[in-house]
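Visitor: can't give you the sequence, but here's the structure:
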């Protein structure tokens, strides 16, 4: 069925030998009786073939390029006009609406009228396909028999590229891009002004001062390697521009029992100089050296009371003789009670240490433990070991003297040549695990006596820290300076009490 918006296209068949296609009788509405039926223009005679009585062909619209066989209203100029003179006759015996059965009257050709517009012209008055009142009818005919169309070849579906192929292509693309970038860089280096070098591009040497590399770059000139008399080494760091250096007591003692008078120190730039031993304190394991000059880069000392577990730290020194070594870690614990021994195996110092997992090894002793900004929070002093004999390496447990305590001791050594030691004024008895520290004897006139403590009291808390053993209490007392006021909690006769104690320096 053709669309009503365009003239219906008749099947041209074979334009040289058109054949009339017979149609089965159809019922037409009342409006179809008025539509004239046109016979086929001519019949092709074939040998041995008796043509049947021609049947009127339905109205067919002309196909472009062929002269219309029938024009009812406006003939085309240049083509003969075909006008039927007589319509098909209705059989009187046929019921109303039946198709006409009588043969068509003989057509009579008339001269073509040239004063009317073509029927497909928009201005044609009698165009049946543009006149809504027209009684024109669209007729269809069956399609002629033809061999079935040859099926198209089945196209195999395109396989999606595998993930591995995509990754490989991406890698090759990145490699090509990197190669091109390197080539452009080399070309730019060679084509630009310079010293005539053809290798590499200009290096980037500036670093953010807040980065680890930037911090180390600033503090490294202040860290020295201390060469001991027995052929070993320790570490130290400059704390004043006039050349004072802090280190450990056991570093200046070396393999002996008495501090040396002077030692050699090695700077990070390779220079070596002689340092005078100003003094040392075995109880705190702090010593002070001094080198000549008054323009030395001093390190900044932080407030070690403000550090917290988890803070990042740097340990700098010369472990195993490897000068200017830096390791990084965190603070693992604070106020850890640590005992150190001298070369004779005797307990020499007790400290409430900062524990860290930054790698500390023999040779790091006396070097700085800094925060992430390069400010000193402690002096690297000892490591925990599982070795039964001899020296062991780092197992992730190292200890440092809090810098607040070390600075107080160093100031006293510089000022007087020795250091004072803070005391509570009580003899300690045997401790029971998890109970507290027993004050077996209170010394008359001591800070404990002035606070009202009595023999047999069990101290359970000191300055806000729970205590359960003697070493822990001693370490917390020695950490503080004389004159510090602390709160203690103790038990007496099953009842809990508290008191304010003002610590004092021991009288030797």
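Guide: Good, I have the coordinates. Since the model is a prediction, treat every value here as computed from it, not as a measurement. Residues are numbered from 1 along each chain as shown.

Visitor: Only C-alpha atoms from now on, for both contacts and neighbour counts.
Guide: OK.

Visitor: what's the span of stretch 300-309 from first residue to last?
Guide: 21 Å (Cα to Cα, to the nearest Å).

Visitor: Enumerate the positions of that stretch that are buried.
Guide: Across stretch 300-309, burial judged by 16 or more other Cα atoms under 10 Å covers 301-302, 304, 307.

Visitor: how about the residues you listed in CSV, adding secondary structure?
Guide: What follows is the buried residues of stretch 300-309, written out as CSV (DSSP: H, G, I helix; E, B strand; the rest coil):
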residue, secondary structure
301, strand
302, coil
304, helix
307, coil
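
Visitor: this is the comparison structure:
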């Protein structure tokens, strides 16, 4: 057996080592089971930067917790994960003042970083107070020795899904990454839900709800992914075929116990742009 993938799937490693081709990576059928690939076995040049920029959120560098990604945007660098990954930071008096994460510097050495309650730039629990949309993302400043990865300018389609790759540290398969510290990859396709058509009456009710609740209306921040993610992937990046980040992992789409096999990612890009623009 080729040691470069975790055997839970149907796609041979040679396909992931080739180009990220629209025809090769079709939508999986219901009976398909999908690989997690070891990133050290990946030779796709577009993925190297995001592999190097993906972080492990955990107390130790060899134990599963959550994932995240270092982003470079508008001359600044950030580390971004999911709000539910940093739940202990936003739990008030019952939480923790800081969490550890691990990343690789430009020399390939594993370094420790700190996410603290005092330097949260964004999380879903305080988004409304900052006049921002709420989504399952958390943003922190980053000043370590890692160049980070860019965000994608690509619009995620509703009609024709596009090839995408999820990167992270799935807990069930920690044997595949704990010795190297390098994340695992899952390949699938990404798409958005089609906007629901609303009658004039429903639009009026929605406008009234937004006004009364103070909830901020804006763009759709949910991206669907047909590939495989499991606990530990949360907060890890989803990238397009150019290797640029579209969102971070939230979890299965649907109500608990009624998931439809599609994974959901939080598209934080509009939030980051709004945070970076002059007020």
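Guide: Sure thing, it's come through. Computed from a predicted structure; not experimentally measured.

Visitor: Quick TM-score on the pair, please.
Guide: Scored by TM-score structural alignment, normalised by the length of structure 2, the superposition of the two chains gives a TM-score of 0.55; 192 aligned residues with a Cα RMSD of 3.8 Å.

Visitor: that older thread, mind giving me TSV with the buried residues of stretch 300-309 of structure 1 and columns for distance to residue 83 of structure 1?
Guide: Formatted as TSV, the entries for the buried residues of stretch 300-309 of structure 1 read as follows, by distance: Cα to Cα, whole Å:
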residue	distance to residue 83 of structure 1
301	122
302	120
304	122
307	117
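
Visitor: Nearest to residue 246 of structure 1 among those?
Guide: Closest approach between those and residue 246 of structure 1, by Cα to Cα: residue 301, at 11.4 Å.

Visitor: ok, the counterpart of that closest one in structure 2 - contacts?
Guide: Taking TM-score structural alignment for the superposition, residue 301 of structure 1 sits opposite residue 151 in structure 2. Applying Cα atoms under 8 Å, 6 or more residues apart in numbering, we find residue 151 of structure 2 in contact with 71-73, 244-246, 269.

Visitor: and residue 151 of structure 2, how far is that from residue 271 of structure 2?
Guide: When Cα to Cα is the yardstick, residue 151 of structure 2 and residue 271 of structure 2 sit 12 Å from each other.

Visitor: Check residue 277 of structure 2 too.
Guide: If you go by Cα to Cα, the gap between residue 277 of structure 2 and residue 271 of structure 2 works out to 10 Å.

Visitor: Looking at these two, which one has more neighbours?
Guide: With neighbours defined as other Cα atoms under 10 Å, residue 277 of structure 2 and residue 271 compare such that residue 271 has more, 20 against 9.

Visitor: so where does the more buried one fall, helix or strand?
Guide: Element membership for residue 271 of structure 2 (DSSP states H and E) is helix 269-276.

Visitor: with structure 1 superposed, average distance for that helix?
Guide: Once superposed with structure 1, the aligned residues differ from helix 269-276 of structure 2 by a mean of 3.8 Å; criterion: mean Cα distance after the TM-score superposition for structure 1.

Visitor: Buried residues of that helix, list them for me.
Guide: For helix 269-276 of structure 2, the buried set under the neighbour-count rule, 16+ other Cα under 10 Å, comprises 269, 271-272.

Visitor: Stretch 324-332 of structure 1 too?
Guide: For stretch 324-332 of structure 1, burial by neighbour count (16+ other Cα under 10 Å) applies to 324-326, 328-332.

Visitor: same question, stretch 134-144 of structure 2
Guide: Taking 16+ other Cα under 10 Å as the neighbour-count basis, stretch 134-144 of structure 2 is seen to contain the buried residues 134-142, 144.

Visitor: Show me how far that stretch is from its chain's centre.
Guide: In terms of Cα atoms, centre = their mean, to the nearest Å, the centre of stretch 134-144 of structure 2 is found 11 Å from the chain centre.

Visitor: ends of that stretch, how far apart?
Guide: Start to finish, the residues bounding stretch 134-144 of structure 2 are 27 Å apart (Cα to Cα).

Visitor: Neighbours of residue 257 of structure 1, how many?
Guide: By other Cα under 10 Å, 12 other residues sit near residue 257 of structure 1.

Visitor: if I pick whatever residue of structure 2 lines up with residue 326 of structure 1, what's in contact with it?
Guide: With TM-score structural alignment as the criterion, residue 326 of structure 1 lines up with residue 185 in structure 2. By Cα under 8 Å, 6+ apart, residue 185 of structure 2 lies in contact with 36-39, 165-168.

Visitor: Of these, which ones are shared with structure 1?
Guide: The subset of those whose aligned counterparts are also in contact in structure 1, taking both residues aligned by TM-score structural alignment, their matches' Cα atoms under 8 Å, comprises 165-168.
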